[in-house]
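Chemist: can't give you the sequence, but here's the structure:
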């Protein structure tokens, strides 16, 4: 796969290299659903709606953190993990997996973590990371789709 000015071809779809933020194979399949590579009538709204959904989910997560509601955090992490995985958004998916696991009071390796305060601390760290990664990716995606930031 030859790279030129940080763009490459994957099949007929040309897109920037989003690095480890995006699974290019999955994302290129989403892009292939567009009738036109210039209009992006399908993928553009789908991706932008994801970021709106992520912001709403982060607000709910912040409230669940304040209430120390691990079950709700796990549920919200699971929800956003699924949406991000469908689009190939790896970093977001991985952080949401952490939130889901610790919400169930499980370490990443699946062992039980009985201390709810430790779980909450790990969730807060993952939430901080996923918010930054989401904003970074949203900025890149808006540029890719030719939308204002």
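Modeler: Noted; the coordinates are in hand. Since we're looking at a predicted model, the values are computed, not measured.

Chemist: rest of the way, CA atoms for contacts and neighbours
Modeler: Noted.

Chemist: Residue 9 in helix, strand or coil?
Modeler: strand (DSSP: H, G, I helix; E, B strand; the rest coil).

Chemist: Can you report how many residues lie near it?
Modeler: Using other Cα atoms under 10 Å, the number of residues around residue 9 comes to 15.

Chemist: name the helices or strands packed onto the lengthiest helix in the chain?
Modeler: Secondary structure of the chain per DSSP state H: the longest helix is helix 116-144. If you count contacts as 3 or more Cα pairs under 8 Å, 6 or more residues apart in numbering; DSSP states H and E, helix 116-144 packs onto helix 43-66, helix 90-103.

Chemist: ok, second structure coming up, stack it against the first:
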């Protein structure tokens, strides 16, 4: 059976997709890319990804405010929200950092063990939030280059 030109284009495109390392689950991200009608006009995936980074920035600002006011419940809610968005796109490192924020916001370790010391929770959240910001900035640069939007 002969492959269509479109199949060949897909193979070339995915073969040329950069290695995002452990930042991105390529299987999930490839599924997002497959929703585009054209590999050359990323009308579905590009706005989705760009909007994610805008959403992440807004969420980080809210997290900073919640951290300053020591609002663990709000931090957990925001962590859960951004974890879901990043997981949907396959953005692993951001997802993992947001999981830490969510868990410690509930006064739980990442293993689900109770952590009653609020100061420990806030410290772990601050560390995870900083990691999420760094990973988001790095991934945003890679994605803008990938989509030719730099």
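Modeler: Thanks, I have it. Because the structure is a prediction, the values reported are computed rather than measured.

Chemist: what's the TM between chain one and chain two?
Modeler: Superposed pair, TM-score by TM-score structural alignment, normalised by the length of the first structure: 0.91. Supporting alignment: 140 aligned residues with a Cα RMSD of 1.3 Å.

Chemist: re the thing from before, ranking the helices and strands packed on helix 116-144 of the first structure by mean neighbour count, which comes first?
Modeler: When these are scored by mean count of other Cα atoms under 10 Å, the highest mean neighbour count falls to helix 90-103 (a mean of 25).

Chemist: can you name the residues of the second structure that that helix overlays?
Modeler: Alignment of helix 90-103 of the first structure against the second structure: residues 92-105, by TM-score structural alignment.

Chemist: I would like the residues contacting the matching stretch, please.
Modeler: 22-25, 72-80, 82-84, 86-87, 109-110, 112, 115, 121-122, 124-125, 128-129, 131-132, 135-136 (Cα atoms under 8 Å, 6 or more residues apart in numbering).

Chemist: That one vs the first structure, average offset?
Modeler: Here stretch 92-105 of the second structure, set against the first structure after superposition, deviates by a mean of 0.2 Å using mean Cα distance after the TM-score superposition for the first structure.

Chemist: Tell me which residues touch the residue nearest to the spatial centre of the second structure, please.
Modeler: Compute the mean C-alpha point of the second structure, and by Cα atoms, centre = their mean the closest residue is residue 86, 3.1 Å away. Contact partners of residue 86 of the second structure, counting by Cα under 8 Å, 6+ apart, are 52, 92, 94, 95.

Chemist: tell me the contacts of the closest residue to residue 104 of the first structure other than its chain neighbours?
Modeler: With Cα to Cα, 6 or more residues apart in numbering as the criterion, residue 104 of the first structure has its nearest non-adjacent residue at 6.0 Å, and that residue is residue 74. Residues in contact with residue 74 of the first structure (Cα under 8 Å, 6+ apart) are 99, 100, 101, 102, 103, 104.

Chemist: If you map those onto the second structure, which are still there?
Modeler: Contacts from those that recur in the second structure, judged by both residues aligned by TM-score structural alignment, their matches' Cα atoms under 8 Å, are 99, 100, 101, 102, 103, 104.

Chemist: how about JSON lines for those residues, with distance to residue 16 of the first structure added?
Modeler: As requested, those are exported to JSON lines (distance: Cα to Cα, whole Å):
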{"residue": "99", "distance to residue 16 of the first structure": "29"}
{"residue": "100", "distance to residue 16 of the first structure": "30"}
{"residue": "101", "distance to residue 16 of the first structure": "32"}
{"residue": "102", "distance to residue 16 of the first structure": "34"}
{"residue": "103", "distance to residue 16 of the first structure": "35"}
{"residue": "104", "distance to residue 16 of the first structure": "37"}
